Structures are given as structure tokens and as C-alpha cells.
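Peer 1: predicted model and sequence below, questions to follow.
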Amino acid sequence: GEGVCGELIDKALFRLLAPNAKHPFTYEGFCSAIDHYNSRHAEKVFRMGTRQQRIGELTAFLGMASHETDGFIAPREYLACGDNVVVDGELYCVPCTSEDYNFDTHTCGISMLENDQSYMEFCQPYTTPPKGCTCEYVKEVEASGQLEGHMKANDIFFGRGSIQISNNFNYIRASATMTGSKDTFCEEPELLSTVETYSWGVGIFIWVE
């Protein structure tokens, strides 16, 4: 975060602004994401204009990111993947409607995949590379058992990141811009939920682009 971290914001101020922040929303990840973006662009995020203007932009960004992530604790959209489980290192989600989702316990009463239903959110199957990540409508991983009503997180382009990006046609643009390859986030969308630089960075991408 050259010119930003340690100058406009330090770790103590970040903790004051984001007291409940959890991985991947760390101060170090934020600074890394700023460096990552600015090393690839002539127009530097949070480094243009007067000091007052820069502080204003930084404050506005963090305010939006806090809203999008429920106070820097949720790297994934709740309705798509707030109710989740990890099995053998893989994350699985229970997609839910707002009526069936409990925002206090983050559990879903009725999976949208019940009764052999397909999950059709965040995917335009006819939008294919180079305009969109390849995707298809999904069904539950298991009809019974531990993963009944669940879908594999890496199969879905739901909202992720400090300012949430969603849909296969947006993921491919972010992937190309942020990593130099259109395949990175198409092949593993969960990178935007787990890698600090990418979780913060996709928010910066949306903010600036």
C-alpha cells in the first residue's frame, strides 16, 4: 500500500474502522491489494488528488466494503453460501431464498436444490470465453447424506470479495485484469473468498473500473 498504508491509514486506524474484521479482510491484505492494483495501472488507487480527496476516496471505499461484507466478516454472499460446510478440503453451499435464510444463525431452512431443482443464479451458459467463464446450472451434490441440498462453491459465480462481484461474465473480466489470465477465477472462483489480495483486490477493481 505504498503512499496509502502508513500514510493515510495504519493498522491501528484499520482496527478502529474494522474491529470485527476476519480473514481474508486483514490490514496486510488490504495493503497488498493496493500495491497489486497500482503496479498494473497508471492511475493509482487512493493516490490521486489532494490528501483530503485521497482520504475521502479511501473512506468511501471502506464504507462500501464494510456494507458489502457485513462489517468485514463475510467474503461470500449469504444467500448463496452463508450456510456451508467443508468436506475433504472442498467448500459446499446451501443456496437459499431470503424467506428461508436465518441471518442470525446463518442456516437455510429449505435448500433451493431440494426436489431435484437446478440452481440457475449467476450463470449465463450462452456467455462463453472470452466473454464469460464457462458455467452451467447445477444440482445438489447428493440427494441424501451429508451434502444433500449442497452445491460445490467453486461451481458458482456468486457474490464474493470486499465489494462483491458476481456472474460468470464479470468474473472473467476481473480475472484477466487482476491476474493476467482469464482462467484464474473461472477455474477457481473461491480464490476471491480466500486469498487476501484477491478478496480486497476485486473490490478495488469494481471501485475503479
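Peer 2: Received, thanks.
Peer 1: contacts, neighbours, all on C-alpha from now
Peer 2: Noted.
Peer 1: now the helices for the protein?
Peer 2: Using DSSP state H, the helices of the chain run over 11-17, 27-38, 51-68, 78-81, 168-179, 184-187, 191-194, 196-208.
Peer 1: quick one: the fourth one to chain centroid distance?
Peer 2: What it means is helix 78-81. 12 Å (CA atoms, centre = their mean, to the nearest Å).
Peer 1: circling back to that earlier point, out of the helices of the chain, which is the most enclosed?
Peer 2: Looking across those with neighbours counted as mean count of other CA atoms under 10 Å, the highest average goes to helix 78-81: a mean of 26.
Peer 1: helices and strands around that one, which ones?
Peer 2: strand 90-93 (3 or more CA pairs under 8 Å, 6 or more residues apart in numbering; DSSP states H and E).
Peer 1: what's the strand it packs on packed up against?
Peer 2: Counting contacts by 3+ CA pairs under 8 Å, 6+ apart, strand 90-93 packs against helix 78-81, strand 84-87, strand 151-152.
Peer 1: now with 7 Å, please.
Peer 2: Counting contacts by 3 or more CA pairs under 7 Å, 6 or more residues apart in numbering; DSSP states H and E, strand 90-93 packs against strand 84-87, strand 151-152.
Peer 1: picking up where we left off before, distance to residue 121 added to the helices of the chain, as JSON lines?
Peer 2: Output for these, formatted as JSON lines (distance: least, CA to CA, whole Å):
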{"stretch": "helix 11-17", "distance to residue 121": "33"}
{"stretch": "helix 27-38", "distance to residue 121": "28"}
{"stretch": "helix 51-68", "distance to residue 121": "19"}
{"stretch": "helix 78-81", "distance to residue 121": "9"}
{"stretch": "helix 168-179", "distance to residue 121": "10"}
{"stretch": "helix 184-187", "distance to residue 121": "16"}
{"stretch": "helix 191-194", "distance to residue 121": "18"}
{"stretch": "helix 196-208", "distance to residue 121": "20"}
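Peer 1: next, the one to line up against it:
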Amino acid sequence: MRKLISLVVALVALLVPGVVSVGSAVGATTACSYTNWVQGQWYVTGNIVKFEGSYYIAEYDNPGYSPTVSTWYWDPYNCDGGSTSGFPVSESLFNQMFPNRNSFYTYSGLTTAISAYPGFANTGDDTTKKREAAAFLANVNHETGGLVYIKEINEANYPTYCHPELPYGCPAGPNAYYGRGPIQLSHNFNYKAASDALGLPLLTNPWLVEQDSAVSWKTALWFWNTQTGAGTMTAHNAMVNNQGFGQTIRTINGSIECNGGNPAQVEARVSAYRRFTGLLGVTPGDNLYC
């Protein structure tokens, strides 16, 4: 795959002047010399640009979208020829954690999505980073039955997620905003908020979350890193500020599971978290329950 990208970039350098420097093929040098991103200029998959002191590679064709706003279209790029994520879980360990996962939930989709939230599992010391990665994956494991389910099983719930009284309504239809993805994004207001944050048309095309692995992972990371949900803090802040795994459960499912709401569900999440931290070689820390 990397060789294919190298060929694409080399061809683009010849066919699209000013997009990449001639002779600077992917992985061929340790010093980046790519040209600055230009707003409104058309970029094709494989183009590499410099933006605000960092480098980005186009994951999809786009008409000059910002690399740090429209993160679906761009990935951070390093001069050794690869995307960056800093994620402490290797692909082999990911596969060990989810032996029965649906092929839709790819490791590459996850690492691509992480570029939208570079602080995720990359804040604090190594133990904190690994605990956050384990906490995220443990909750994802619970929400999807081990990364098996892409969308909500109970179709009877689908109409309850449309709130037509909101100004933007339900343009994709009254039954379109059911749970999807690793943290089961649901309700039209969440699709609207995630759409705005990620620069994706999720309100009008919520099916992207069940069709594109990176998009699906990005919605989960959007919630994890930016939403307090039913709690008082984001799940990311709970882990990096040593508030404990229990606070991530509260953020995701609040009183439905916490305060004795459903102790068996809480126990299942904690069990997965203990297992994943063990695989990563760190202790789970305190405050595991909510």
C-alpha cells in the first residue's frame, strides 16, 4: 500500500504543479519539502501539504478543505513516510482484543480517526496513555458486543431518535438517527453536533457512520474527547485527570447503569477494562465503578 501511495504522489508531482515537490516521493527522504496548503485549490488523494508548520496527506480528493478542520479528508503525515497516531495499542494487540470483530471496524480506520484528536491516548505519562486507550476500547467493546455490531439491533427504537422540533429537524428521515458506530452515535442532535465538529455531512447522510470505518471511529472519538454526555466531564478528561474508569461509564450511560442502575452492565465494562489494561501491561487504577 505504501508503495502504491508513493507512485500516486510521484505522478501527482508531475501532473499537478505546486502540490508536492518534484523528487520528494513518500518515504524517500527524511526532510519534508512540500508546498504550503492553499485554500480553494483542488487536492487529490496522496497530495502532501504543509499547514501551520505540520504536514498532511490527503486521504480523499477535496476542494482545498482545511487539514485541521476537515479531518476526514486529511491525515497528519511524517517525513518517514507514514501517518501519525501515537496510539499505544498495536494492530496485533487490537486483533487480540477483538478476535471476533466485524471486518468493518478496521485498525487503520481507528488510527486514521485518531488524527482528528491527537491528544487522545497521547496525554500524560505512558501509564495514563495506555489506561485511556484501554478505557476507550473497553467501552467500545461493550457498546458493540466486541466490535461486532455496526448499528443498533432494535429497530423499534429508531423513530425515537428524531426530534423534529429542533431547527434543523431530521432531513435524512424520521427513522435515520439510530445508534451507529463504536459508541452508537444516536439522536439527530448528536449527528448535527458531530457533523459540525468533524466537517462531515452526518445530519443529511447519517449512513456514513455505518459505511466508512474512519468516519465511524471519528464519531466515537468525537464523543469521547468532547462530550460530557450524562456525566460532568468528558471521558478523555476523566482518564487524563485520574478520575477513573467509572467516570467514563457515567459519561456514556449515566444513571441507566450508574448508582445501581444496572450493576451487571457496569461489571461487564470494568471486566473488559481490566483485561485490556492487563494486555497493555499497566494497572487499571482507582475508581473503576460509578
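Peer 2: Received the coordinates, thanks. Values in this document were obtained by computation on a predicted structure and should not be read as measured data.
Peer 1: export the helices and strands packed on strand 90-93 of structure 1 to a markdown table and append columns for distance to residue 37 of structure 1 and mean neighbour count.
Peer 2: Shown next, in a markdown table, are those (distance: least, CA to CA, whole Å; neighbours: other CA atoms under 10 Å):
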| stretch | distance to residue 37 of structure 1 | mean neighbour count |
| --- | --- | --- |
| strand 84-87 | 31 | 15 |
| strand 151-152 | 29 | 22 |
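Peer 1: now these in CSV, with distance to residue 129 of structure 1?
Peer 2: As requested, those are exported to CSV (distance: least, CA to CA, whole Å):
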stretch, distance to residue 129 of structure 1
strand 84-87, 29
strand 151-152, 21
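Peer 1: number of nearby residues for residue 164 of structure 2?
Peer 2: 13 (other CA atoms under 10 Å).
Peer 1: distance of the residue lying closest to it once chain neighbours are set aside from residue 180 of structure 2?
Peer 2: Closest residue in space to residue 164 of structure 2, ignoring its immediate chain neighbours: residue 170 at 5.9 Å, by CA to CA, 6 or more residues apart in numbering. Look at residue 170 of structure 2 and residue 180 of structure 2: by CA to CA, to the nearest Å, they are 16 Å apart.
Peer 1: residue 270 of structure 2 now?
Peer 2: Distance, residue 270 of structure 2 to residue 180 of structure 2, by CA to CA: 22 Å.
Peer 1: excluding its backbone neighbours, what's nearest residue 265 of structure 2?
Peer 2: Residue 265 of structure 2 sits nearest to residue 257 (CA to CA, 6+ apart), 6.6 Å away.
Peer 1: and that neighbour, what's its match in structure 1?
Peer 2: Under the alignment by TM-score structural alignment, residue 257 of structure 2 pairs with no residue in structure 1.
Peer 1: and residue 257 of structure 2, how many neighbours?
Peer 2: Residue 257 of structure 2: 18 surrounding residues under other CA under 10 Å.
Peer 1: kindly report the same for residue 48 of structure 1.
Peer 2: 11.
Peer 1: do you know how far it is from residue 181 of structure 1?
Peer 2: Using CA to CA, residue 48 of structure 1 is found at 27 Å from residue 181 of structure 1.
Peer 1: over to residue 76 of structure 1?
Peer 2: 22 Å.
Peer 1: what do you get for residue 26 of structure 1?
Peer 2: Applying CA to CA, the value for residue 26 of structure 1 to residue 181 of structure 1 is 25 Å.
Peer 1: now do residue 107 of structure 1
Peer 2: 35 Å.
Peer 1: tell me which of these two has more neighbours.
Peer 2: Set residue 107 of structure 1 next to residue 181 and count neighbours by other CA under 10 Å: residue 107 wins out with 20 against 14.
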